[in-house]
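Q: Below are the sequence and a predicted model; questions follow.
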Amino acid sequence: MSMMILNARRVWRPIGRLLALAAAAATVAACSTSDVTSAPLPAGGAFTVDATTQWVYVSLADSAVVTPTPTSGQSSAWDIAFNATNVMLNGGQAGPGGVTGFCVCQNTARNPSNTEWLAMTPAGEKATFDSLTRTPSGATFVSDQLTPAVSGIYRGSGTTATASPDSVFFVRYADSTGFAKVHVTALTTPTAASPGTVTIEYTLAGNADAAFGATRTAQIDVASGAKNFDLNTGQVTTSATDWELRFDGYTVRVNGGASGPGKSAAAKITDFTFATATPASTVANAYRADVYAGIFNTARYYRYNLAGDNRISPTFDVYLIRRGTRTYKLQIINYYSATGSPRVVTFRYAQLSE
């Protein structure tokens, strides 16, 4: 298979043609995806995408990175997208493409030890990838849905819903300058559509080394519609940018990722109560933004910190990506560049003949 290296601004030709195009390399490097006029490559290959700072959208049929227009949620041009450890498919709530996914999960099913996971290599796992030629019998494909970073803060539903005060989250500010510790302490007049008036307790810290300040209380009336809450000011706001939490029915969104333009993210605190959690109670890697996710959320393509070095290790599980009558097999084989930079994701894929 030809090796391609893709990023959000350029498409490199197959390695077999690189020497022939060497004289024009500067011109090619300056071209955007829309500038490339050569015929599409076969639906398959190995690719590397730089998903360091933003979502990178890939059309598997065209073997190219594309720019969704006007937004990813309104564009059918892409099939799969990458941002750090997140993977999104263009279907369900994520986009109009009707793309769905299924995990064969041949490695995860064996439940390997940490040592066995770490021994897996791209070369060693290629035979498994190559051997899959048809969709397994009984495969159930799923589409992407909103996966909020904040969940589990309510118990039950409808008129019997209650707060879950032991569900504590750290929430990063939208401008990333500090963070808050938050939990819900009470609900007033919940209904089937809304938790009613939500009472939260929260406290602020200017940075990861600062202690939390005094505990504050706020009440957010969600019964009258979705509300954006600014943790810094302690007020509900109509600003499109200056907020951290959006209470929308029983869904709580953060101002980041799929839900907003900011840098907010949340980390659930599992081993501490609201009173005892301190800034040192979690690590930066625990914070997550809202994403649209399906199979890549329920069956993650990586394991974290297997060797105690905070590294991402691929599972080398094979996924099936379906769009209309086309089905592709896909295997993520690396999360690091040749120089060790993270969030540079390499995957291989091929269209099944069925």
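A: Right, received. Where do you want to start?
Q: make it CA atoms for all contacts and neighbour counts henceforth
A: Fine.
Q: could you pull out the helices for the stretch 1-150 of the chain?
A: Using DSSP state H, counting those that start in this stretch, the helices of the stretch 1-150 of the chain run over 15-18, 25-30, 114-119, 126-131.
Q: Of these, which is nearest T100?
A: helix 126-131 (19.2 Å; C-alpha to C-alpha).
Q: List the buried residues of the closest one.
A: By 16 or more other C-alpha atoms under 10 Å, the buried positions in helix 126-131 come out as F129.
Q: In terms of helix, strand or coil, where does A307 fall?
A: coil (DSSP: H, G, I helix; E, B strand; the rest coil).
Q: Number of residues surrounding it?
A: 12 (other C-alpha atoms under 10 Å).
Q: Report the contact partners of it.
A: 114, 118 (C-alpha atoms under 8 Å, 6 or more residues apart in numbering).
Q: Over to the one 10 residues further on?
A: If a contact means C-alpha under 8 Å, 6+ apart, then D317 has 103-108, 301, 331-332 as its contacts.
Q: re earlier: of the helices of the stretch 1-150 of the chain, which is nearest A149?
A: That would be helix 114-119 among these, by C-alpha to C-alpha, at 26.8 Å.
Q: what's the closest one in contact with?
A: The contact list for helix 114-119, computed with C-alpha under 8 Å, 6+ apart, reads 306-307, 313, 315.
Q: Quick check: buried residues in it?
A: Counting neighbours by 16+ other C-alpha under 10 Å, helix 114-119 gives W117 as buried.
Q: So the nearest residue to N310 once chain neighbours are set aside versus G324, what's the distance?
A: In space, and not counting its chain neighbours, N310 is closest to Y304: 6.4 Å by C-alpha to C-alpha, 6 or more residues apart in numbering. Plainly put, Y304 is 34 Å away from G324 if you go by C-alpha to C-alpha, to the nearest Å.
Q: Look at those two and report which has more neighbours.
A: Using other C-alpha under 10 Å, the more surrounded residue of Y304 and G324 is Y304, with 13 against 9.
Q: before we go on, here's another structure to hold up against the first:
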Amino acid sequence: MFEKQLKLTAVVAGCLAMVACGGGGGGSSKPASSSSSVASSAAVSSAVSSSAPSSVSSSSIEASSSSAPASSSSSSATPIPLTNVELGTGSAAAPAFAYYDLDTSTKLTLTEAEAATNKEWDIAFRRDKIYLNAKATTPVKAYATGNNADFFDASKAPIAEKFINATSDSELPDFNAVVAASIPAATSFTTDKDEKAIGGKFYSYNMTTHVVTADPTKAFIVFSDGNYSKVRAKALTSAGRTMSSITLGVSFQDVARGDTTFMAEVDVTVDAVACTGDLYVDLDTQKTVTANDNWDITIPCVTVGADTGASFELNLASDATAIADATPSYTGIDKTAHNFMGFQPNVSSVLFFGTYPWYQYNVNPSLPHYLYSQFQVYLIKTATATYKFQIVTYYAGAGASGTYGFRYQSL
């Protein structure tokens, strides 16, 4: 644990015994892109066993901080500490957050409410998800070096044996190869952010003329009150920096009635000229309604300068979710596939480690629910330093899933 100090060699030896750092079993897997979003990570979390196979149950990586040879980028004679950490995140049945301060090599004990405003933690873990502290005084940002390209073939499909045979020791050279000169421009780093399911994605903005127009090619599927509706902006007019009107095309699918396809599109025009309050649309009836009615979409009424009208954003009701249908391609939604389609609430977090996943899932038929580290080397930038960071296992300690083993070093 954190109080126990081990030399790096002991850590690596422990990791070599772990399946996730080189476990047995061969076979191929269903192709998956290395850059795909972890949209189904919640489903993965519930599928992952609460304990690893017996072959890893005796392995252990203790949280430690030991001096390793100085990075080749260092001009100092003093070795830069290589820190190895073990952090548990609970079980699939009882997941828990683990908050960590890279600058002080400290695990912080925080409630979720405390962590929401705490400025000290840099990175947090909760089962298969990893979070950056975007609300720190200086937001924590990260960059994916792409060192693990050889884990994927030309079509971006994972090469099963690469993941199965990779170990902490075999991937250490990739970690060591990242030096200070590898740090890209600050603009290359990104952080976690909140994103609206629809928000302002329904229109186009001309940077030259500064004119906003509806983009009917950008459609969204909204799930609300047990039914689905395809929604797109067909036309809009503006007054200064506000919308004076917007016409939505709404195609409704009545699931309760047994519909499997969308009905014919109905136009719903929202008049926002001199509005005195927020505007509301009920997708089931394809009508504008009041705040006291059963509405699905709301448009804020705002005053900007001398103009009063609608804000250029569409917000979902608290019980509604949505996905983009940019083609648009959906003619109807199969309710049985709903949980795999990535429906999101009005505001959701877009995680850096969701865009650049740290793991590969289902690459070994012998361990179908096992999470293998991609051994990507990430750069994590805090207010005071830039660290190289690599996850070596998800099954540290006694082999239980959700226990991360990772290493990091200041550049």
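A: Done, it's in. Not measured: the values here are computed from a predicted model.
Q: Please dump the helices of the stretch 1-150 of the first structure into CSV; it should also carry distance to S63 of the first structure for every row.
A: Listed next are these as CSV, based on distance: least, C-alpha to C-alpha, whole Å:
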stretch, distance to S63 of the first structure
helix 15-18, 14
helix 25-30, 16
helix 114-119, 30
helix 126-131, 19
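Q: closest one to Q219 of the first structure among these?
A: helix 114-119 (45.6 Å).
Q: distance from that closest one to the second structure after superposition?
A: Helix 114-119 of the first structure differs from its equivalent in the second structure by a mean of 3.9 Å after superposition (mean C-alpha distance after the TM-score superposition for the first structure).
Q: Quick check: end-to-end length of stretch 318-333 of the second structure?
A: 21 Å.
Q: swap that for stretch 221-231 of the second structure, sorry
A: Terminal-residue distance, stretch 221-231 of the second structure (C-alpha to C-alpha): 6 Å.
Q: residues of that stretch that come out buried?
A: 221-225, 227-231.
Q: Over to stretch 297-310 of the second structure?
A: Going by neighbour count (16+ other C-alpha under 10 Å), the buried part of stretch 297-310 of the second structure is 297-303, 307-310.
Q: Need the max-distance pair from the residues you listed.
A: I297 and D307 (22.6 Å).
Q: Aligned to I333 of the second structure, what sits in the first structure?
A: Counting by TM-score structural alignment, I333 of the second structure lines up with T278 in the first structure.
Q: Just give me the neighbour total for T145 of the second structure.
A: 16.
Q: any idea how far P173 of the second structure is from it?
A: Using C-alpha to C-alpha, T145 of the second structure is found at 14 Å from P173 of the second structure.
Q: What of S91 of the second structure?
A: For S91 of the second structure, the distance to P173 of the second structure (C-alpha to C-alpha) stands at 32 Å.
Q: Between those two, tell me which one has more neighbours.
A: Neighbour count, other C-alpha under 10 Å: between S91 of the second structure and P173, S91 has more, with 20 against 10.
Q: Looks like the more buried one contacts G402 (just checking).
A: Yes - between S91 of the second structure and G402 there is a contact under C-alpha atoms under 8 Å: 6.6 Å.
Q: wait, doesn't F189 of the second structure sit right on A142?
A: Yes - with contacts counted by C-alpha under 8 Å, F189 of the second structure reaches A142, the gap being 5.0 Å.
Q: follow-up on the earlier one: quick check: the two most widely separated of the buried residues of stretch 221-231 of the second structure?
A: D225 and V231, at 15.3 Å, using C-alpha to C-alpha across these.
Q: sorry, back to before: where do the contact lists of F189 and A142 of the second structure overlap?
A: Joint contacts of F189 of the second structure and A142 (C-alpha under 8 Å, 6+ apart) are K381.
Q: what sits against E195 of the second structure?
A: Going by C-alpha under 8 Å, 6+ apart, E195 of the second structure touches 347-350.
Q: Return the distance of the counterpart of it in the first structure relative to D62 of the first structure.
A: Mapped onto the first structure by TM-score structural alignment, E195 of the second structure lines up with T147. According to C-alpha to C-alpha, T147 of the first structure and D62 of the first structure sit 28 Å apart.
Q: Likewise for S337 of the first structure?
A: 24 Å.
Q: Touching, A46 of the first structure and F347? I think so.
A: Yes - checked against C-alpha under 8 Å, the pair A46 of the first structure and F347 is within contact range at 5.7 Å.
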